[in-house]
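Novice: coordinates only, no sequence provided:
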């Protein structure tokens, strides 16, 4: 069995195959035969040394994966051999507000991640997956899906009839669209690609706006739906000003992405005068993940997959993510 590691230094070309350790598991550990992994933008930044330049190497990257439990230690009672599971992004964050220590223990850095055919860890590092999904589909859930669910359900308390602005068509955005739809919300999706906007229309988006051809998109949002209740803020510093312009008093802005940068001059007055709730979202707890999986199973929700690469094509998968040409999740079949 093999894994992929970032070895002597950062960079896509530093991703090298390595034989997995065959050492026995401890009494409180499990062994998982990993079948698939999926990529997040964080994984790309980690590999390139832009997420945490001080991250010790070697490191097995990628937070998200799925597989089947093949062995359990004698003290493990919450999972069994044969269980279909996914990884958990922040395995020490059980519920509520995390501590600093809990948030520092995350998969794919500093904890070895999912780009491995043999995964050994404590049982808290995995979660039983919805049974209607295959391994590739389930591998998309731990980061992007939990982030969207946490933002909409746990933080913004979405309800039927709410108006939700979603920026982009990446993994978090598409899960946010799917979750908004099953909650009965009206959605506005922004993208620079008419082709991608057509695809989100087919997924059930209520309204779409091309922000490249409509740079003052906040006006277009207000023309579509008036003021919004929730903003899935994925653009970052340069989109936040327009996001504030479309919010009703008491609206929630879930700050998730930084694609347009991390610094910009912001007028704080609208936040104060309109009592805007701004919340930073970094994935979610195990309890959040469990709740989300129940909803996914109940609605038989299907993650949107753009392309699945073979394990031997891992570098190409990261290069494809870097191109930003994808619509939906980029996955890796660890058995090919």
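Specialist: Nice, I can see it. Bear in mind the structure is a predicted one, so any value in this text is a computation, not a measurement. Numbering: from 1, shown residues only.

Novice: please count neighbours and contacts with C-alpha atoms only from this point.
Specialist: Fine.

Novice: which residues touch residue 297?
Specialist: Listed by C-alpha atoms under 8 Å, 6 or more residues apart in numbering, the contact partners of residue 297 are 130, 131, 132.

Novice: quick one: which of those has the most company?
Specialist: Neighbours here mean other C-alpha atoms under 10 Å. Within those, the largest count is held by residue 130, at 23 neighbours.

Novice: so how far is residue 146 from it?
Specialist: Distance of residue 130 to residue 146, computed by C-alpha to C-alpha, to the nearest Å: 14 Å.

Novice: repeat for residue 271
Specialist: From residue 271 over to residue 146 (counting by C-alpha to C-alpha), the distance is 26 Å.

Novice: tell me which of those two has more neighbours.
Specialist: Counted by other C-alpha under 10 Å, residue 271 and residue 146 do not tie: residue 146 has more neighbours, with 28 against 18.

Novice: leaving out chain neighbours, which residue sits closest to residue 267?
Specialist: Distances taken as C-alpha to C-alpha, 6 or more residues apart in numbering put residue 241 closest to residue 267, at 7.7 Å, once the chain neighbours are dropped.

Novice: I'd guessed that neighbour sits against residue 269; true?
Specialist: No. Using C-alpha atoms under 8 Å, residue 241 is not in contact with residue 269, being 11.2 Å away.

Novice: looking at these two, which one has more neighbours?
Specialist: Using other C-alpha under 10 Å as the criterion, residue 241 and residue 269 rank with residue 241 on top: 17 against 9.

Novice: nearest residue to residue 263 in space, please, no chain neighbours.
Specialist: Residue nearest to residue 263 in three dimensions, not counting chain neighbours: residue 237, with 5.5 Å by C-alpha to C-alpha, 6+ apart.

Novice: distance of that neighbour from residue 265?
Specialist: When distance is defined by C-alpha to C-alpha, residue 237 is 8 Å away from residue 265.

Novice: neighbour count winner among those two?
Specialist: Residue environment comparison for residue 237 versus residue 265 gives the larger neighbour count to residue 237, 19 against 9, counting by other C-alpha under 10 Å.

Novice: enumerate every residue touching the nearest residue to residue 329 once chain neighbours are set aside.
Specialist: Here the nearest residue to residue 329 in space, its sequence neighbours aside, is residue 305; by C-alpha to C-alpha, 6+ apart that works out to 4.7 Å. Taking C-alpha under 8 Å, 6+ apart as the contact definition, residue 305 lies against 137, 327, 328, 329, 330, 331.

Novice: now swap in residue 320 and tell me
Specialist: residue 326.

Novice: what about the residue nearest to residue 267, which helix or strand?
Specialist: Using DSSP states H and E, the element containing residue 241 is helix 237-245.

Novice: list the buried residues in that helix.
Specialist: Of all the residues in helix 237-245, those buried under the rule 16 or more other C-alpha atoms under 10 Å are 237, 238, 239, 240, 241, 243, 244, 245.

Novice: out of the residues you listed, which is nearest to residue 58?
Specialist: Proximity to residue 58 was ranked across the buried residues of helix 237-245 by C-alpha to C-alpha; first place goes to residue 237, at 32.7 Å.

Novice: here's the one I want to compare it with:
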């Protein structure tokens, strides 16, 4: 079968809004000797994509950027030097293509898809062979597209640090977005107890169905750290997935047990008066980590967990949009009406 000669992809002629997305046709480049050409089957959205669209993400972005970082697809051609992949293989690309192991450098950070380099909201794309991970047989392309950022971030936070999650631990997840839902699922699969927060009782019902033992509506219970302490007999939780940033850390810090671990993932809640994290950390001997997604090696380890617990860890997809509906997908994602992930299918 001959390779396609053209493809369609979205790009930003200027930032400011996802409504600035433009769909264009460009030529398909054959893979270089160390690359594979992948037909994109699905792309999932994350909060970073909205920040980049609005121009609030910061850092150097590629001009006329092709957005998005999380994809799943099918290999349709391989370079001459590629030995580990073949046509027809189902793969995901790692968020940082050159982050093979746990260490992070400035050079690796510059390989982030959909930011410093073009992303994956495109019908076809070449990737370095070393950046790819095989999709488990039991997952669809849509499900697999949710893994590179949301799932791997949660996995790295809970299971790859100096204080990895163990059976019997208690985990607090904030909200019901992609990272938090995966953290809930991975914690349950690991034998931990989960406490979940949300502003929606309906979303909390989903968290309960997925295995959360305690749920708290932070709109009706603004001092929710007190409820966390009640649920843990005054001890606090072992691990927190902190996605809110300054707007939530003033509650999450008091909810940690002495010697507990807090994993900082993002700042979804926006700006707010910061808590004195230094004093809290020293007084209570807390351990904190800043999580920047994960490595190819961690991705491969996470896949083993998914295969061993296929139903407990199955990705939760709220809604799937067609490729031509990309702007609508961004709009729905921005509304925060979703639980889990929003996916664009190609």
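Specialist: Looks like it arrived, so ask away. Remember, predicted model here, so these are calculated numbers, not experimental data.

Novice: just the buried members of the contacts of residue 305 of the first structure?
Specialist: With neighbours counted by 16+ other C-alpha under 10 Å, the contacts of residue 305 of the first structure contain buried members at 137, 327, 328, 329, 330, 331.

Novice: tell me the residue in the second structure aligned with the last one.
Specialist: When you say that, I think you mean residue 331 of the first structure. Counting by TM-score structural alignment, residue 331 of the first structure corresponds to residue 343 in the second structure.

Novice: where along the stretch 201-346 of the second structure do the helices fall?
Specialist: Using DSSP state H, counting those that start in this stretch, the helices of the stretch 201-346 of the second structure run over residues 201-210, 224-231, 246-255, 277-283, 296-308, 326-335.

Novice: in the longest one, what counts as buried?
Specialist: When you say that, I think you mean helix 296-308 of the second structure. Neighbour-count burial for helix 296-308 of the second structure, counted by 16+ other C-alpha under 10 Å, picks out 296, 297, 298, 299, 302, 303, 306, 307.

Novice: so how far is residue 240 of the first structure from the aligned partner of the third one in the first structure?
Specialist: The one in question is residue 298 of the second structure. Using TM-score structural alignment, the equivalent of residue 298 of the second structure in the first structure is residue 288. Residue 288 of the first structure sits 26 Å away from residue 240 of the first structure when distances are taken as C-alpha to C-alpha.

Novice: repeat that for residue 210 of the first structure.
Specialist: Residue 210 of the first structure is 17 Å from residue 240 of the first structure, where distance means C-alpha to C-alpha.

Novice: over in the first structure, tell me which residue corresponds to residue 319 of the second structure.
Specialist: Pairing criterion TM-score structural alignment: the partner of residue 319 of the second structure within the first structure is identified as residue 307.

Novice: residues contacting that match?
Specialist: The contact partners of residue 307 of the first structure, by C-alpha under 8 Å, 6+ apart, come to 326, 329, 330, 331.

Novice: the stretch 101-250 of the first structure: strands as residue ranges?
Specialist: With DSSP state E, counting those that start in this stretch as the criterion, the stretch 101-250 of the first structure has strands at 118-122, 126-128, 163-167, 186-191, 207-210, 228-233, 247-255.

Novice: what range does the longest one cover in the second structure?
Specialist: Under TM-score structural alignment, strand 247-255 of the first structure corresponds to residues 256-264 of the second structure.

Novice: mean distance between that stretch and the first structure after superposition?
Specialist: Once fitted to the first structure, stretch 256-264 of the second structure is off its aligned match by 0.8 Å on average (mean C-alpha distance after the TM-score superposition for the first structure).

Novice: matching residue 92 of the second structure against the first structure, which residue comes up?
Specialist: Following TM-score structural alignment, the counterpart assigned to residue 92 of the second structure within the first structure is residue 86.

Novice: give me the element that match is part of.
Specialist: Element membership of residue 86 of the first structure, judged by DSSP H and E, is strand 84-87.

Novice: what residue of the first structure is the furthest out?
Specialist: Here the centre of the first structure is the reference, and by C-alpha atoms, centre = their mean the most remote residue is residue 74, at 32.6 Å.

Novice: distance of that residue from residue 67 of the first structure?
Specialist: Relative to residue 67 of the first structure, residue 74 of the first structure is positioned 20 Å away (criterion: C-alpha to C-alpha).

Novice: residue 279 of the second structure -> the first structure?
Specialist: Matched to the first structure by TM-score structural alignment, residue 279 of the second structure sits across from residue 269.

Novice: do residue 9 of the second structure as well
Specialist: So residue 9 of the second structure corresponds to residue 3, using TM-score structural alignment.

Novice: just checking, that match touches residue 61?
Specialist: No. With contact defined as C-alpha under 8 Å, residue 3 of the first structure does not reach residue 61; the gap is 9.5 Å.

Novice: overlap in contacts, those two.
Specialist: In contact with both residue 3 of the first structure and residue 61: residue 115, using C-alpha under 8 Å, 6+ apart.

Novice: re earlier: for residue 118 of the first structure, see how far away the match of residue 319 of the second structure is.
Specialist: Summarising the geometry, the distance separating residue 307 of the first structure from residue 118 of the first structure, computed by C-alpha to C-alpha, is 23 Å.

Novice: mind listing what the most centrally placed residue in the second structure touches?
Specialist: Compute the mean C-alpha point of the second structure, and by C-alpha atoms, centre = their mean the closest residue is residue 150, 1.7 Å away. If you count contacts by C-alpha under 8 Å, 6+ apart, residue 150 of the second structure has them with 46, 178, 179, 182, 293.

Novice: change it to 7 Å
Specialist: Residues in contact with residue 150 of the second structure (C-alpha atoms under 7 Å, 6 or more residues apart in numbering) are 178, 179.

Novice: what's it aligned with over in the first structure?
Specialist: Looking across to the first structure (by TM-score structural alignment), residue 150 of the second structure lines up with residue 144.

Novice: what range does whatever helix or strand residue 77 of the second structure lives in cover in the first structure?
Specialist: When elements are assigned from DSSP H and E, residue 77 of the second structure belongs to strand 70-78. Using TM-score structural alignment, strand 70-78 of the second structure lines up with residues 64-72 of the first structure.

Novice: now stretch 215-227 of the second structure
Specialist: Mapping stretch 215-227 of the second structure onto the first structure (TM-score structural alignment) gives residues 208-220.
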